[in-house]
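Undergrad: need a structure here:
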Amino acid sequence: MIVEGSGGQGTCTSTGCVTDLNQRCPTELKVGEGDACKSACEAFGTPEYCCSGSFNTPATCRPSVYSQMFKSACPKSYSYAYDDATSTFTCTGADYTIAFCPSSLTR
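TA: A predicted model of the protein is given here:
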């Protein structure tokens, strides 16, 4: 899915992902026969993967090997709770075009 903001002010760049993450999904995160890919938080439910408890700050919740795998496949996508620096964009007053199953990033 790709989301493109246009006609707005701020950081109106394309974001999303064109990679089939189900093909890259580690076995321990797969749903069924690879129909979907869970987050590490959903799969394991532990504080270090869910950024909860003593891991609930940007300093203590760091990207896991799983979030790094997602981030390498989809660099502009939000991959864990504190992934704001490279994955949060503000585009005010924009129109948005959302493309499902795109073949490539357009911007």
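Undergrad: From now on I want contacts and neighbour counts done on CA atoms only, so please keep to that.
TA: Noted.
Undergrad: Look up the closest residue to residue 78, ignoring the ones flanking it.
TA: Distance criterion Cα to Cα, 6 or more residues apart in numbering; nearest residue to residue 78, sequence neighbours excluded, is residue 87 at 5.1 Å.
Undergrad: In contact with the one you found, which residues?
TA: Each residue near residue 87 by Cα atoms under 8 Å, 6 or more residues apart in numbering is listed here: 75-78.
Undergrad: Of all pairs in the residues you listed, which one is the farthest apart?
TA: Spatially, the most separated pair among those is 75 and 78, at 8.3 Å (Cα to Cα).
Undergrad: can you list residues touching both of the two?
TA: Listed as contacting both residue 75 and residue 78 by Cα under 8 Å, 6+ apart are 86-87.
Undergrad: which of these two has more neighbours?
TA: Neighbour count, other Cα atoms under 10 Å: between residue 75 and residue 78, residue 78 has more, with 19 against 16.
Undergrad: let's see this one next to it:
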Amino acid sequence: MLVVPHGGTGQNCTYTGCVVDLNDSCPSELKVMKREGGDGVACKSACEAFRQPQYCCSGAYGTPDTCKASSYSEVFKRACPRAYSYAYDDKSSTFTCAKADYTITFCPSPNT
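TA: Alright, predicted model coming up:
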């Protein structure tokens, strides 16, 4: 998915998203399978897959100091560096645009 702002203002008013098919690099424990033994059709977050506080940044892990990137969020970050990969990801993945319109493209081509 690619999100492109139009006509907005702000210091960091730029596009964000990911043009990579994450199914190819998705760890097996996060893959959503079409059917038993079939192809992966989606990739869950570690929070969705394991429902553990350290992956969901909840409970004792509910602050930027206690919730750190996991090996799973790093897989997503390497593939999609402009996208947020976990709750307290770095500021390079946060974009703010005042008074913008947006074009949202699902399944953009890698050349987008």
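Undergrad: Quantify their similarity with the TM-score.
TA: In this superposition the chains share a TM-score of 0.91, using TM-score structural alignment, normalised by the length of the first structure; 106 aligned residues with a Cα RMSD of 1.4 Å.
Undergrad: Helices along the second structure, start to end?
TA: Ranges of helices in the second structure, per DSSP state H, are 46-50, 53-56, 71-79.
Undergrad: Residue 13 of the second structure: which of these is closest?
TA: helix 71-79 (20.0 Å).
Undergrad: Could I get the buried residue list for that closest one?
TA: 72-73, 75-77 (16 or more other Cα atoms under 10 Å).
Undergrad: Look at the equivalent of residue 55 of the second structure over in the first structure and say how many residues are nearby.
TA: Under the alignment by TM-score structural alignment, residue 55 of the second structure pairs with residue 49 in the first structure. By other Cα under 10 Å, 22 other residues sit near residue 49 of the first structure.
Undergrad: With adjacent residues omitted, what lies nearest to residue 49 of the first structure?
TA: Here the residue nearest residue 49 of the first structure, using Cα to Cα, 6+ apart, is residue 41, at 4.8 Å.
Undergrad: hmm, back to that, redo the buried residues of helix 71-79 of the second structure as JSON lines? Include distance to residue 63 of the second structure.
TA: JSON lines is the format used below for the buried residues of helix 71-79 of the second structure (distance: Cα to Cα, whole Å):
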{"residue": "72", "distance to residue 63 of the second structure": "19"}
{"residue": "73", "distance to residue 63 of the second structure": "16"}
{"residue": "75", "distance to residue 63 of the second structure": "22"}
{"residue": "76", "distance to residue 63 of the second structure": "21"}
{"residue": "77", "distance to residue 63 of the second structure": "20"}
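Undergrad: tell me the two of those residues that are most distant?
TA: Among the buried residues of helix 71-79 of the second structure, the pair separated by the greatest distance (Cα to Cα) is 72 and 77, at 8.9 Å.
Undergrad: hang on, the earlier thing: what's the closest of the buried residues of helix 71-79 of the second structure to residue 43 of the second structure?
TA: Closest to residue 43 of the second structure out of those is residue 76 (9.9 Å), distances taken as Cα to Cα.
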